[in-house]
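> Here is a sequence together with a model predicted from it:
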Amino acid sequence: MTDQTKGLLITFFGVLFVVPDSLFVRLIEADALTIAFWRLAFAGGLSAFWILALQGTEPFHAVLRTGRFAVIYMIGIGASGILFVVAVSLTSVANVVFIIASLPVFALVFSRIFLREPLSPRTLLTIAAVVPGLAIIAYGSGETENASLAGDLLALCVSALFAASLTAARHVRPVSMVAGMAMAYSAAALLVLPFAHPLLVPVEQFPLVMAHGLFILLSSVLLAIGPRFITSAEVGLLVLLESVLAPLLAWVVIAENPGIYTLIGGGIVVGALFVSNAVLLLRRKKSVGR
C-alpha cells in the first residue's frame, strides 16, 4: 500500500467518525458545557493514556519542543472542542457544519499571513464564492427553526481556531501532533469542568456519552495522522463529506430540517470548495505526469 493510499483511507475513516459528532450533541440530555467536558475528557484522557502506554513521554516532549507552534495548535484544538458543542446547542447542525466547511479559507489566509504563502487567483475566487454563501446562511438563521446568529458566529470561530491549529501543525509537519491533541483536549476538559455538571448526566445517557467520546477520539487520531500522507487538496475534498453527511444524518434521525437558506448557502460554500480543491488536485496530477 502506497503512502497516498494509506493517507486517503486513514483520512476517509477519520471523517466518517466525525460525522455523528453534532448528532451526539443533540441526543445527549445535558447542557452544552457538560457534553463538552465528557467529549474532551474521554478523547483527551484515553489518547494520552494510549500514547504513554505505547511510547512514553517522548511524543509529548516532541510537541512541546516546537514552541509557539505547539501553543497555537493546542489553543486552537482545545478551544474549538469547547465552542463546537456550544455552537451546535445554539444553532442548527447544518449551519454549524456548513460554516465550519469554510475552514480551508481561513487556513489559506493564515498561511498567507504567517507562512508567507502567496494567494493564487484560484484561492481568491474561492474566498469570493464562500463569503456570500456564509452570508446567506447567517441571513437565514432568523428564518429557520433551531438556528441563531450567535451559534453561527461561534461556528465561524471554531472554523478560524481549527484553521489556525492546522496552519501551526503544517509548519512542524515532521512532528506528529497526536500528543498535542491529547494535551489540548485534557486541558480544555479541566478548564470547562468548573462550569459543567458531569455527574448529573442521566445513567441511561452514559452509553451515548461514551460512544461520543470514542468517536471523537478515533476521528481526532485518524485526522492527525492521515493528512500527513496526502495533499491539502485531497484532505479538503474528503473533509467535505462531513458537510454533506452530518446534516443528512440529523435530518433522518431527529428530523432537523436545515431550511432553504442554509441549503442554498451551504451548497455555495461546499460547491466552491469542491471545485477549488478538484482543480488544484487535477493541476498537481498533470504537473506530476509531465
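Good, I have the coordinates. Because the structure is a prediction, the values reported are computed rather than measured.
> For the rest of this, base every contact and every neighbour count on C-alpha atoms.
Will do.
> If you drop the residues flanking it in sequence, what lies closest to Leu193?
In space, Leu193 comes closest to Phe37 once its chain neighbours are excluded; the distance is 6.3 Å by C-alpha to C-alpha, 6 or more residues apart in numbering.
> From Ser111, how far out is that neighbour?
Phe37 sits 31 Å away from Ser111, taking C-alpha to C-alpha, to the nearest Å as the criterion.
> With Ala160 instead?
From Ala160 over to Ser111 the distance is 12 Å, taken as C-alpha to C-alpha.
> in stretch 134-149, what counts as buried?
By neighbour count with 16 or more other C-alpha atoms under 10 Å, stretch 134-149 contains the buried residues 134, 136-141, 144, 146-149.
> Would you mind pulling the contact partners of it?
For stretch 134-149, contacts defined as C-alpha atoms under 8 Å, 6 or more residues apart in numbering pick out 90-92, 95, 99, 152, 257-262, 264-266, 269.
> isn't Phe229 right up against Asp3?
Yes: in this structure Phe229 lies within contact range of Asp3 using C-alpha atoms under 8 Å: 5.7 Å.
> Those two: which is more packed in?
Between Phe229 and Asp3, counting by other C-alpha atoms under 10 Å, Phe229 is the more crowded of the two (17 against 12).
> which ones are touching that one?
3-4, 6-8.
> Show me where the stretch 51-200 of the chain has its helices.
58-64, 68-90, 93-100, 103-114, 121-140, 149-171, 178-192 (DSSP state H, counting those that start in this stretch).
> Identify whichever of these lies nearest to Arg283.
Of all the helices of the stretch 51-200 of the chain, it is helix 121-140 that lies closest to Arg283, at 11.5 Å by C-alpha to C-alpha.
> circling back to that earlier point, what's the farthest-apart pair in the buried residues of stretch 134-149?
Leu134 and Asn146 (17.2 Å).
> follow-up on the earlier one: most neighbours, which of the contacts of stretch 134-149?
Greatest neighbour count in these, by other C-alpha under 10 Å, goes to Asn95: 34 neighbours.
> hold the first one in mind and look at this next one:
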Amino acid sequence: MKPSLKPSRLGGLPVAIVGVLLLSPDSLVIRLVSADRFMVLFWRGLMMAVGFAVVAGLSRGPRPAGPILRCDRPALIAGLLLGAANVAFVISITSTDVANTFVIAATSPLIAAFLSRLFLREVVVRRTIVASVLCVAGLALIFLDSVSTANLRGDVVALAYAVLVAGSVTAMRIADQRDIPKAFSLGSACSAVVALPFIVPWDVAVRDVGLLTLTGAVLLPAAFMAVARATEVLPAPVVALVLLLETLTAPLLVWLWLSEQPTDTVLLAGVYLLAVLVGHSVASKGDTDHPEIAGHPPAESRLAHRPRGPQPD
C-alpha cells in the first residue's frame, strides 16, 4: 500500500504554526527596506506573482499550469481582490503602527461571514453577529485613539484591507481550488502594475530587492502551502486560533527590532479583540464546513482561509 502523504491531525498543528511563523516577518521587512512604498509594492507584487506561479505549477504536477487567465470567475475575483488587498496592506503598514494594522485586520473573518450572507446566501449564526458588534467597539477605540494622529489614514486603509481580504475569502469559497494559486499570481502582478506610475526615481538598493524577494517569492507562497496543508486535517476553528498568533507575532517582531511600541489604547483594544475572536472561534468548533465564520485572521493574506489545498487534475 502506498503511504499517504496527507499530514495527520496531530502533525497538522505544527504545519499551521510554521505557516504563521513564515508570515510574521512580512511587515517587518516592509519597514526595514529603504525604498518608498510604491517601490516596495512593485517588487513585493512582482515577487509574489513569481512565487504563486511556481506554486501553481507544483500543484498541477507534471501537467502544464495552462494560461494564467484560464481561471474560473470566482477564483479570478479572489485573486484580483487579493491584489487590491496587497496594495492596501503596504499602504497601511507604511502609514500607521504595525500593531494597528494587524489588530484591525484581524476582524476580516467576521466581515467575510456577512459577505457570505450577502453574496452566497449563507446563514450568519447569532454568535457571529454578537462577536461583530463587540468588535465594532474595539475598532472604535482604536480609531478614537488615532483621530488626532498621523495614524488615522493608515487605520482606515487597514479596515479597507480587512474588507478586501474578506471579499477574497468569500470568492474562494466557491472557486475551483486548483485555480487559486494562478489567480493569486495574477492579482499580485496587478498590484505591481498599479505601483508603476508612482515610482520616481527607479533606483532601489540590492538589499531591498533581496528582502522583498525573500518574503514575496519564498515566505508568503510557502506559508500559503503550509496553511493549506494544515486545513486538510485540522478543523477550521483550530487553524483560526493558530493563525491569530500572527496578530501578536508580527507586531512583536517590529517592536523588538525597531522599538515601535503600540500605544496603551491599541494594546488594550488588541487584547479585547483577540479575546472576542478566540471566544468566537472556540464556540465555532462545530462549524468546520464554514471557515469564514470560524475566526480566521488575515494574512495576505489572507492565504489561510482556503478550505482545501490545491488538488491535482
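Perfect, I can see it now. Please read these numbers as outputs of a predicted model, since none were measured by experiment.
> sorry, back to before: highest neighbour count among the contacts of Phe229 of the first structure?
The most neighbours of any of the contacts of Phe229 of the first structure, using other C-alpha under 10 Å, belong to Gly7, which has 22 neighbours.
> Give the burial count for the nearest residue to it once chain neighbours are set aside, as a bare number.
Closest residue to Gly7 of the first structure apart from its sequence neighbours, by C-alpha to C-alpha, 6+ apart: Gly226 at 4.4 Å. Using other C-alpha under 10 Å, Gly226 of the first structure has 22 other residues around it.
> for Arg31 of the second structure, same thing?
For Arg31 of the second structure, the neighbour count with other C-alpha under 10 Å is 17.
> Then Ala129 of the first structure?
Using other C-alpha under 10 Å, Ala129 of the first structure has 17 other residues around it.
> Tell me who's in contact with Thr126 of the first structure.
105, 272-273, 276.
> Reformat the residues you listed as JSON lines; add neighbour count.
Formatted as JSON lines, these follow (neighbours: other C-alpha atoms under 10 Å):
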{"residue": "Val105", "neighbour count": "21"}
{"residue": "Ala272", "neighbour count": "20"}
{"residue": "Leu273", "neighbour count": "26"}
{"residue": "Ser276", "neighbour count": "19"}
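> which residue packs closest to Ile82 of the first structure, ignoring adjacent ones?
Counting by C-alpha to C-alpha, 6+ apart, Ala36 is the residue found nearest to Ile82 of the first structure once chain neighbours are left out, at 5.5 Å.
> Equivalent analysis for Ala56 of the second structure, please.
Spatial nearest neighbour of Ala56 of the second structure, excluding adjacent residues (C-alpha to C-alpha, 6+ apart): Pro181 at 5.0 Å.
> which one in the second structure is aligned with Ser165 of the first structure?
Under the alignment (TM-score structural alignment), Ser165 of the first structure pairs with Ser168 in the second structure.
> one step back: quick check: the residue nearest to Gly7 of the first structure vs Ile264 of the first structure, distance?
Per C-alpha to C-alpha, Gly226 of the first structure is found 31 Å from Ile264 of the first structure.
> same check, this time on Phe69 of the first structure
37 Å.
> and what of Phe106 of the first structure?
Taking C-alpha to C-alpha, one finds Phe106 of the first structure at 21 Å from Ile264 of the first structure.
> Repeat that for Gly140 of the first structure.
Counting by C-alpha to C-alpha - Gly140 of the first structure and Ile264 of the first structure are separated by 10 Å.
> Next, count neighbours for Trp202 of the second structure.
In terms of burial, Trp202 of the second structure registers 9 neighbours under the definition other C-alpha under 10 Å.
> for the one 4 residues further on, same thing?
Val206 of the second structure: 9 surrounding residues under other C-alpha under 10 Å.
> again with Pro207 of the first structure
Neighbours of Pro207 of the first structure (other C-alpha under 10 Å): 11.
> Over to Val204 of the second structure?
Considering only other C-alpha under 10 Å, Val204 of the second structure is surrounded by 15 other residues.
> which residue in the first structure lines up with it?
Under the alignment (TM-score structural alignment), Val204 of the second structure pairs with Val201 of the first structure.
> so what's its match up against?
29-30.
> Leu186 of the second structure too?
49, 68-69, 79-80, 83.
> between Phe37 and Ser111 of the first structure, who's got more neighbours?
A count of neighbours by other C-alpha under 10 Å puts Phe37 above the other of Phe37 of the first structure and Ser111, at 28 against 21.
> Map that one across to the second structure for me.
Per TM-score structural alignment, the equivalent position to Phe37 of the first structure in the second structure is Phe42.
> does that match sit in a helix or strand, and which one?
helix 37-59 (DSSP states H and E).
> got the angle for that helix vs helix 73-93?
With axes from the mean of the first three to the mean of the last three C-alpha atoms, to 10 degrees defining the directions, helix 37-59 of the second structure sits at 150 degrees from helix 73-93.
> one step back: among the contacts of Thr126 of the first structure, name the ones in helices.
Among the contacts of Thr126 of the first structure, the ones falling in helices (DSSP state H) are 105, 272-273, 276.
> In TSV: these, plus distance to Ala184 of the first structure.
Formatted as TSV, these follow (distance: C-alpha to C-alpha, whole Å):
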residue	distance to Ala184 of the first structure
Val105	23
Ala272	32
Leu273	28
Ser276	31
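> now, which of those residues sits nearest Leu245 of the first structure?
Nearest member of these to Leu245 of the first structure, counting by C-alpha to C-alpha, is Leu273, at 15.9 Å.
> Now do the same contact list for that closest one.
102, 126, 130, 236-237.
> what's the burial count for Gly61 of the second structure?
By the criterion of other C-alpha under 10 Å, Gly61 of the second structure has 12 neighbours.
> again, but for Leu21 of the second structure
When neighbours are defined as other C-alpha under 10 Å, Leu21 of the second structure has 18 of them.
> Just tell me what it corresponds to in the first structure.
By TM-score structural alignment, Leu21 of the second structure lines up with Leu16.
> From Ala41 of the first structure, how far out is the closest residue to that match other than its chain neighbours?
Among residues not flanking Leu16 of the first structure along the chain, Glu242 sits closest, at 7.2 Å (C-alpha to C-alpha, 6+ apart). Distance of Glu242 of the first structure to Ala41 of the first structure, computed by C-alpha to C-alpha: 23 Å.
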